[in-house]
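Enquirer: Fold the following.
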Amino acid sequence: MSPEFVVSLLSQSIWLIIKFVAVLVLPSLVVGLIVAVFQAATQVNEQTLSFLPRLLTTLLTIIFVGNWMITEISDLFRYLFLNIPHIIG
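Expert: Sure, this is the predicted structure:
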């Protein structure tokens, strides 16, 4: 196994993690910001008002993007399994 292959594999894995985190966190971040602006404007300081919309946004994002996420992780594992002979020797 060459160092270039290890670096390439590590790079692919890290970028996949970054894409997954970005897809899941960014919509929740936007909704949290909107709720925070609403709370600041109305001076309502309720913790559940901030938590529930972010939770629902994250769940809806998983529902809509889950198929893509499973396909991406399956492609990475398929690539790993098909390259086992190259990895070993």
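
Enquirer: make it CA atoms for all contacts and neighbour counts henceforth
Expert: Fine.

Enquirer: So which residues of the protein form helices?
Expert: With DSSP state H, the ranges of helices along the chain come out as 3-42, 47-82, 84-88.

Enquirer: Please generate a structure for the following sequence too, so the two can be compared:
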Amino acid sequence: MTPEFVIGFGRQAIELCLMMALPMLGVGLCVGVVVSIIQAATQIQEQTLTFIPKIICMFIALLVALPWLMERMITFTRDVFINIPQYVQ
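Expert: Now for the predicted structure:
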């Protein structure tokens, strides 16, 4: 294994992790902004008002994105297992 291969493999893994986290983080960000605007307009500063809607929406986003996430994970894992003989050389 060359240093370039290890760096490329690590880069692929990090990109996959970021790509998989993006749907939930994006939904959490959007819901957080909307709830913050509502809190600022009504001047209600309760912490559970920001936490619970984010958790619920992120869970729904996870359920919606789960088939795509699983397909990406399976493809990456399959490619790693298929290429193990090339990695060992």
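
Enquirer: Quick check: TM-score for this pair?
Expert: In this superposition the chains share a TM-score of 0.93, using TM-score structural alignment, normalised by the length of the first structure; 89 aligned residues with a C-alpha RMSD of 1.0 Å.

Enquirer: circling back to that earlier point, mind putting the helices of the first structure into CSV with mean neighbour count?
Expert: Below are the helices of the first structure laid out as CSV (neighbours: other C-alpha atoms under 10 Å):
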stretch, mean neighbour count
helix 3-42, 14
helix 47-82, 14
helix 84-88, 11
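
Enquirer: Relative to residue 65 of the second structure, how far out is the residue nearest the centre of the second structure?
Expert: Per C-alpha atoms, centre = their mean, the C-alpha nearest to the average position across the second structure is that of residue 21, at 0.6 Å. From residue 21 of the second structure over to residue 65 of the second structure the distance is 10 Å, taken as C-alpha to C-alpha, to the nearest Å.

Enquirer: Could you report the distance from the closest residue to residue 61 of the second structure other than its chain neighbours to residue 88 of the second structure?
Expert: Excluding the flanking residues, the one nearest residue 61 of the second structure by C-alpha to C-alpha, 6 or more residues apart in numbering is residue 24, at 5.9 Å. Here the criterion is C-alpha to C-alpha. By it, residue 24 of the second structure lies 36 Å from residue 88 of the second structure.
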